[in-house]
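**Q** Make a model of this:
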Amino acid sequence: MMIPTSAVLENGLRQDVTHIAGKIGERNLQHYDALREAERYISQRLQASGRPVNRLVMRVHDRDVANLEIEWKGTHQPESIIVIGAHYDSVQGCPGANDNGTGVAALLAAAEAFAQLSPRKTLRLVAFVNEEPPYFQGENMGSLVYARGAKAKGERIEAMLSLETMGYFSDEKESQKYPFPLNLVYPDKGNFIGLVANRASSPLLNQVAKAFEEARTIPFEKGAFMEALPGVGWSDHWSFWQSGYQALMITDTAPFRYPFYHTREDTPEKVDYPRLGQVTRALFKAIENLAFEP
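**A** Coordinates of the predicted model:
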């Protein structure tokens, strides 16, 4: 794998977040032209991997929106599928730099890093539409449509990693909040990345945590929780749980840490690009372990 230097990786992440959230800005069905502009930008960036982009169209409120997918067919176990996903829409009234320009930027970095490689298992990178309200956990949520379609086709998705709001960190005490009773267990400094799963996804959680330990790039906390706990299912991994797939979220914990969550102040300069780069490097190791190793 061609791992870029830290400076190159951080610069690429910054460029993608700045373009998506700074130049394009708010992108959703209420800002449809911007949503389509974001789709075109992401599609062009994914195409740079040399893989054709599958534009998976959904018709919502008489408008076409799309999930965007690229795939590496597995050389040894093509029926075993690893999905890495990030939503590219933003909530109304928000330019969406951290939520979720950071997740999309890491997804694009992975497309570049793995472009010339051949995984043992099938690897898919997917940019999802319509994660944010009013579509969140509804029939027109892009990842829910995708996961249901995979289930209907009998696809064996072994793992799904949701890249969600990954770029804000703080070394200040009490910068990290939690729903009770997690505050009794986890640290109060928001200087780590979180790995969040449901109980059924514990085996996958342990695999990804092992990869993050091996990467040794950034501190992390992990947990397999009841789905009803606030925040646990707040991204595209939830959609895969509904179809019985193991899935988890990689996140800075969003509203439990990020003061600009779902506001107009969620802008590119709020993102900690060096630490986002560290998270992205750990993600690369997780992908390597899941899709490339026997």
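
**Q** make it CA atoms for all contacts and neighbour counts henceforth
**A** Will do.

**Q** Tell me who's in contact with the nearest residue to G96 once chain neighbours are set aside.
**A** Excluding the flanking residues, the one nearest G96 by Cα to Cα, 6 or more residues apart in numbering is S90, at 5.1 Å. Counting by Cα atoms under 8 Å, 6 or more residues apart in numbering, S90 touches 26-28, 96, 99-100, 132.

**Q** any idea which of those residues is the one closest to Y186?
**A** Nearest to Y186 out of the contacts of S90 is D99 (Cα to Cα; 22.8 Å).

**Q** that's a helix at the closest one, yeah?
**A** Yes: for D99, which was evaluated using DSSP: H, G, I helix; E, B strand; the rest coil, the result is membership in a helix.

**Q** Could you also give me the structure for this second sequence? I'd like to compare it with the first:
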Amino acid sequence: MDIIRKAEIDSNRIKEHIGFLSAGVRQSRANLKHLDSSMEFIIGKFKAEGLDVSTQPVSKGKIKGNNIIGKIRGTASTDSILVVCAHYDTVWMSPGADDNASGVAALIELAGILSKIPIKKTVWLVATDMEEDGMVGSRFLAVENKDKIAAAINLDMIGYATETPGSQQFPRQLKENYAAIHDRLQAEGMKANFILNFSNANSAALRNAFDSLSRQYVPGMKTVTLEVTDDGKQFPWLFRASDHVSFWDQGIPAISVGDTAGLRNGGYHSRKDHMTALNYEFLTGVIRATLATVLAHSGDLTN
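**A** Down below sits the predicted model:
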């Protein structure tokens, strides 16, 4: 489909988005000022593309936050929503360029593309808050909209990649369960040069779509795809550590797309998570693959 191949996904514009967001910590207890300015930045970008924007208050005890929802109305269906989400908060000490300004930048780029074309099904681009506090924002979103959300794509850390041999870690606990993937990566030199796309069994169709569409529309991008057992409860530290879990727990199909976080990015959850470490060509490819998956889910992908 030409719209996917011709979509203008500008790496310099992405750098500007990430540069603003990662100028400081984005957390209410550590830097409320920059968290608020980041929220206004995202809202402004969504509104500039003509999205219907609202905020959703979320909380955990005394801690409060806000999801940012940018809605693109479907031409044929408005009661079946595809959510594309990325959390915009950080841990207390990190500027969070990869975690997760990279995902939020993807939302902003998708807003600029999807707002200009007619799509059959409604899409919500959601910048979630308080992911680092236990997926609080996405849980509020999934619970309150359980009957509306058909599926979700979670983008969490999608910007770090390198061709350096040995740059990708593979936890020994996973070798038995995912031996074929381990052997493939080992044969290729354990390079951190792929995007990981995983889901539970209920989300296989969406996961397979992302995988096949990535090969079709971003042939230079390597993808590793896998299905986790028991909703990721066997290895929760790896497979239940981001916003996709909130949708799984409500029975909503969801995939998680990411660069494997601390298994390759040495700046993960630290002061070293800077924008200079990111691979913007790689990030652009992930956004293009996500765009293809959105259009396929909406029924707008004809070839």
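
**Q** where does the TM-score land?
**A** Counting by TM-score structural alignment, normalised by the length of the first structure, the TM-score of this superposition works out to 0.90. Behind it: 282 aligned residues with a Cα RMSD of 1.8 Å.

**Q** ok, back up a step: assign a three-state SS to the residue nearest to G96 of the first structure, would you?
**A** Secondary structure state of S90 of the first structure, per three-state DSSP, is coil.

**Q** Repeat that for I153 of the second structure.
**A** Quick answer, by three-state DSSP: I153 of the second structure is strand.

**Q** for the stretch 51-200 of the first structure, what spans make up the strands?
**A** Counting by DSSP state E, counting those that start in this stretch, the segments of the stretch 51-200 of the first structure that form strands are 54-60, 63-72, 77-87, 121-128, 156-164, 193-198.

**Q** now the ones you listed as JSON lines including distance to R45 of the first structure and mean neighbour count?
**A** As requested, the strands of the stretch 51-200 of the first structure are exported to JSON lines (distance: least, Cα to Cα, whole Å; neighbours: other Cα atoms under 10 Å):
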{"stretch": "strand 54-60", "distance to R45 of the first structure": "13", "mean neighbour count": "14"}
{"stretch": "strand 63-72", "distance to R45 of the first structure": "11", "mean neighbour count": "20"}
{"stretch": "strand 77-87", "distance to R45 of the first structure": "14", "mean neighbour count": "22"}
{"stretch": "strand 121-128", "distance to R45 of the first structure": "11", "mean neighbour count": "24"}
{"stretch": "strand 156-164", "distance to R45 of the first structure": "17", "mean neighbour count": "24"}
{"stretch": "strand 193-198", "distance to R45 of the first structure": "26", "mean neighbour count": "24"}
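
**Q** residues near the aligned residue in the second structure for A113 of the first structure, how many?
**A** With TM-score structural alignment as the criterion, A113 of the first structure lines up with I113 in the second structure. The number of residues packed around I113 of the second structure, counting by other Cα atoms under 10 Å, is 16.

**Q** What lies in contact with the longest helix seen in the second structure?
**A** Among the elements of the second structure assigned as helix by DSSP state H, the one spanning the most residues is helix 28-48. Contacts made with helix 28-48 of the second structure from outside it, assessed by Cα under 8 Å, 6+ apart, are listed as 20-21, 24-27, 52-53, 63-65, 68, 70, 88-89, 92-93, 108, 111, 127.

**Q** List only buried entries from those residues.
**A** Burial of the contacts of helix 28-48 of the second structure was assessed by neighbour count (16 or more other Cα atoms under 10 Å); the buried members are 21, 24-27, 53, 65, 68, 70, 88-89, 92-93, 108, 111, 127.

**Q** about what we covered before: let me have the contacts of S90 of the first structure in CSV, extended by distance to E269 of the first structure.
**A** As requested, the contacts of S90 of the first structure are exported to CSV (distance: Cα to Cα, whole Å):
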residue, distance to E269 of the first structure
E26, 16
R27, 18
N28, 21
G96, 12
D99, 13
N100, 14
E132, 22
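
**Q** Relative to R120 of the first structure, which of those is nearest.
**A** Closest to R120 of the first structure, out of all of the contacts of S90 of the first structure and judged by Cα to Cα, is N100, at 29.3 Å.

**Q** and that closest one, what does it touch?
**A** N100 of the first structure touches 86-90, 164-166, counting by Cα under 8 Å, 6+ apart.

**Q** now with 6 Å?
**A** N100 of the first structure makes contacts with T165, as judged by Cα atoms under 6 Å, 6 or more residues apart in numbering.

**Q** got it, and the one 5 residues further on?
**A** Taking Cα under 6 Å, 6+ apart as the criterion, A105 of the first structure is in contact with 13, 16.

**Q** Then R27 of the first structure?
**A** Counting by Cα under 6 Å, 6+ apart, R27 of the first structure makes contact with 34-35, 89-90.

**Q** How much space separates the closest residue to E112 of the first structure other than its chain neighbours from I70 of the first structure?
**A** If the residues on either side of it in the chain are set aside, E112 of the first structure comes closest to S49, at 5.5 Å by Cα to Cα, 6+ apart. When distance is defined by Cα to Cα, to the nearest Å, S49 of the first structure is 9 Å away from I70 of the first structure.
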